[in-house]
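Novice: Dropping the sequence and predicted coords here.
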Amino acid sequence: MNTAQNFGAHPQVGLPLLLSMGDVCGIGPEVAVAAWAADLSESGFSDLCLVGDVSVLRRALVFMGLSLPVAVLGSLQEFVQRPPNALPVWQPAGLPVDLAAEPLGRISARAGAAAALCIEASVLEIQAKQASGLVTAPIHKEALHAAGVDFPGHTELLQARSVPPGAPLPPVRMMLANEELRTVLVTIHCSLRQAIEQINTVRVLETLRITQAALQRVGIARPRIAVAGLNPHAGEGGLFGDEEILHIAPAIAQARGEGMEVSGPHAPDTVFMRARQAPEHAGEFDVVVAMTHDHGLIPVKYLGVEQGVNVTLGLPFVRTSPDHGTAFDLAGTGRADPASMAAAIRMARRLIGRA
């Protein structure tokens, strides 16, 4: 282990929680180091280990005005010997060289390849029981594509890497959550036309089961699950579409038969207001299940991305991320807000039982 200073033994917190650096041309490295520093300041120690390019993360410290030593780990086994006040960084083998030379604020194939490699290396360490979970800084879908990574985003990449090659993929879902609203998506990254074609009773019921299990893991014994319809006014009895009648309502009925507290299909233009937990309004529901990506994510993001957290449900390990993208326009300015990253770290700890 190479470090600028030696601070002695570090408090033991179990296996490290990994934090991947994201796209080096965006704000991922900056919010990652800032969240780690804030975590250290608040608690006096941190269970986080950053995964990424050492030079990029050193530069991120400078961008964020942080004067901190860096502990370069040869392996995650060295995490237990890390100095308590040094940023622990594990740099996986095979990263493209000289990543800090990539232009900030630009789509880069090398940045996309590096981001994917850090994610995949982190998953391997979790599977080898060398880490407790994964928090991911933002990546750029076009950079992944430019690098030849055949996945539209984190969710699909993690799903594929969570099982051996050729094994059936686990059903996964995306949940976006903040202090006021949680929403889980039946369909994720695909065209709207494809999303509508994917909606069926089996998929909706599977989403309800995954949602129920996830909320129970964070301490909600009997989650109140509201299901948003697909069509205006939830189809208005078939006048505006029949997906609610053919697919969504039967899934709700089966979920109720399994003992879940599920209601709907509700009109999608009002159900999120009913579910919102606010000082002047106690939410009627603990979570809303939405049929498509934008139906579910627009309401949560409208409330503010500062505290938003993306959680991948259904994986055999914990994965969270902040509710924002690479923000190329802010990269290198030192103005990136680490609040959403900090919220993602807190959520990951809750899910692994450390909160």
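Specialist: Received it, and whenever you're ready, just let me know what you need.
Novice: switch to C-alpha atoms for all contacts and neighbour counts from now on
Specialist: Will do.
Novice: now the stretch of helix or strand residue 216 belongs to: how far from the chain's centre is it?
Specialist: Assigned by DSSP states H and E, residue 216 belongs to helix 201-217. How far helix 201-217 lies from its chain's middle: 18 Å, per C-alpha atoms, centre = their mean, to the nearest Å.
Novice: try this one side by side with the last:
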Amino acid sequence: MERPIIGITMGDPAGNGPELSIKSLNSETLYQKCRPLIIGDAGCLRVAIDTLKLSNQIKVNGVSDPSEAKFEYGTIDVIDMKNVDLATREFGKVQKMCGEAAFQYVTKVIELAKTGEIDATVTNALNKESINLAGHNYSGHTEIYADYTDTADYAMMLAHDELRVVHVSTHVSLLQACQAVKKERVLEAIRLAASGCQALGIEEPKIAVAGLNPHAGENGMFGREEIEEILPAIEIATKEGICIPDGKAVPPDTVFSKMEGGWYDVAVVMYHDQGHIPLKVKGFVYNKELSKWDSVAGVNITLGLPIIRVSVDHGTGFGHAGDGSASPASLNNAIDYAIRFAIHKR
């Protein structure tokens, strides 16, 4: 099978995306699995190569079209958008220019995927304040992708090793998140979780549905959302043939330990932090003796889109951007997931 072309956005030019892109693509093994293509600014990548002291090993090939790419280890192909003035770029700062550039990288990679010129998309981190300063009123990548692909029904999946979660709601207040726990949306998230796992090659995924309240409501003592909204969604999904072993909401304080033990392939969670916290406790490992992160791993996948989108599960790293210290683990994981999705889709 021909290696899939994976389009990778460079992320905010003032952040860690340029150096992470270089680190991840400085791998001969990666080029044996796929044909990576950065969407960004060639000048930023050249600066990152110098920072990482890799100028004797890697060169940048600026192109305007995927057909011009070489896809050879040692040469990093980039759709050169030429959006960044290096003389005015400041690492670690919110800047209108960088927000505009990051936004343009995302819309370009979406365009390439929609026209079939690339097989999957991977996104480095952008800064929400920067893109809004540039006049693009989105709360993140997910909303941009949904808008530019005309997708109404979508959900976020986080994944690290065998832990996977799909959210009923994400970037809203906790009060709004509780109000969003409705039968229709819970059912939609369950369906997306099932199809997302199947797209990874898990033919009959086992799905847990976390409760909203402590102890999953304790039969109505601590809230009735499990009885009135979550259980009806589970019953419909079960009738559709989706495997939900428990047949009811699982207490959220035990669902992740059970998934680690192999009980489930994915958990549907009710709100942002219910899913993010356990995934990041496992994927983000800080070494207090060395005062540095040993691991920043995990990926963010948008389900329900007509194109494949996987992202790093961390921010722009403004605090250390440009010093070469950022870990590429999450980007490596994201590219691997994108390859899996692309191959299975074929």
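Specialist: On my side now, so go ahead. Just so it is clear, the model here is predicted, and its values are computed rather than measured.
Novice: contacting residues for residue 254 of structure 2?
Specialist: If you count contacts by C-alpha atoms under 8 Å, 6 or more residues apart in numbering, residue 254 of structure 2 has none.
Novice: what residue of structure 1 takes the place of it?
Specialist: Counting by TM-score structural alignment, residue 254 of structure 2 lines up with residue 270 in structure 1.
Novice: quick revisit: other residues contacting the helix or strand following the helix holding residue 216 of structure 1?
Specialist: Sequence-wise, the next helix or strand downstream of helix 201-217 of structure 1 (DSSP H and E) is strand 224-228. Strand 224-228 of structure 1 is contacted from outside by 208, 212, 234, 252, 261-268, 271, 284-291, using C-alpha under 8 Å, 6+ apart.
Novice: next structured bit after strand 224-228 of structure 1?
Specialist: helix 243.
Novice: how many degrees apart are the following helix or strand past that next one and helix 201-217 in direction?
Specialist: Remark: after helix 243 of structure 1, the chain's next helix or strand is helix 249-257, criterion DSSP H and E. Relative orientation of helix 249-257 of structure 1 versus helix 201-217 (axes from the mean of the first three to the mean of the last three C-alpha atoms, to 10 degrees): 40 degrees.
Novice: what packs against helix 249-257 of structure 1?
Specialist: Where contact means 3 or more C-alpha pairs under 8 Å, 6 or more residues apart in numbering; DSSP states H and E, helix 249-257 of structure 1 is packed against helix 201-217, strand 261-266.
Novice: export these to JSON lines and tack on mean neighbour count?
Specialist: Shown next, in JSON lines, are those (neighbours: other C-alpha atoms under 10 Å):
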{"stretch": "helix 201-217", "mean neighbour count": "19"}
{"stretch": "strand 261-266", "mean neighbour count": "21"}
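Novice: Residue 339 of structure 1 versus residue 349 of structure 1, what's the distance?
Specialist: 16 Å (C-alpha to C-alpha, to the nearest Å).
Novice: Hmm, I typed the wrong one, I wanted residue 316 of structure 1.
Specialist: Plainly put, residue 316 of structure 1 is 26 Å away from residue 339 of structure 1 if you go by C-alpha to C-alpha.
Novice: And these two? Which one has more around it.
Specialist: Neighbours per residue, other C-alpha atoms under 10 Å: of residue 316 of structure 1 and residue 339, the larger number sits with residue 339, 19 against 14.
Novice: What does that one correspond to in structure 2?
Specialist: Under TM-score structural alignment, residue 339 of structure 1 pairs with residue 329 in structure 2.
Novice: my read: that match touches residue 295, true?
Specialist: Yes - counting by C-alpha atoms under 8 Å, residue 329 of structure 2 does reach residue 295; the two are 6.8 Å apart.
Novice: need the longest helix for structure 1.
Specialist: Longest helix in structure 1, counting residues (DSSP state H): helix 109-127.
Novice: which stretches of structure 2 form strands?
Specialist: Here structure 2 has its strands, by DSSP state E, at 5-9, 35-40, 59-63, 75-80, 120-123, 155-160, 163-167, 207-209, 266-269, 284-287, 292-296, 299-303, 309-312.
Novice: quick one on the thing from earlier: could you point out which of the helices and strands packed on helix 249-257 of structure 1 sits nearest residue 334 of structure 1?
Specialist: Nearest of those to residue 334 of structure 1, taken as C-alpha to C-alpha: helix 201-217 at 35.1 Å.
Novice: what stretch of structure 2 does that closest one fall on?
Specialist: The alignment of helix 201-217 of structure 1 onto structure 2 (TM-score structural alignment) covers residues 183-199.
Novice: Stretch 174-186 of structure 1 now?
Specialist: Against structure 2, the aligned range for stretch 174-186 of structure 1 is residues 156-168 (TM-score structural alignment).
Novice: Span of that stretch from start to end?
Specialist: 8 Å.
Novice: What of stretch 309-322 of structure 2?
Specialist: End-to-end distance (C-alpha to C-alpha), stretch 309-322 of structure 2: 26 Å.
Novice: Give me the buried stretch members for it, please.
Specialist: With burial defined by 16 or more other C-alpha atoms under 10 Å, the residues of stretch 309-322 of structure 2 counted as buried are 309, 310, 311, 312, 313, 314, 315, 316, 317, 318, 321, 322.
Novice: Looking at those, which two lie furthest apart in space?
Specialist: Farthest-apart pair in the buried residues of stretch 309-322 of structure 2 is 309 and 322; separation 25.7 Å (C-alpha to C-alpha).
Novice: And for the counterpart of residue 235 of structure 2 in structure 1, the neighbour number?
Specialist: Under the alignment by TM-score structural alignment, residue 235 of structure 2 pairs with residue 253 in structure 1. Using other C-alpha under 10 Å, the number of residues around residue 253 of structure 1 comes to 15.
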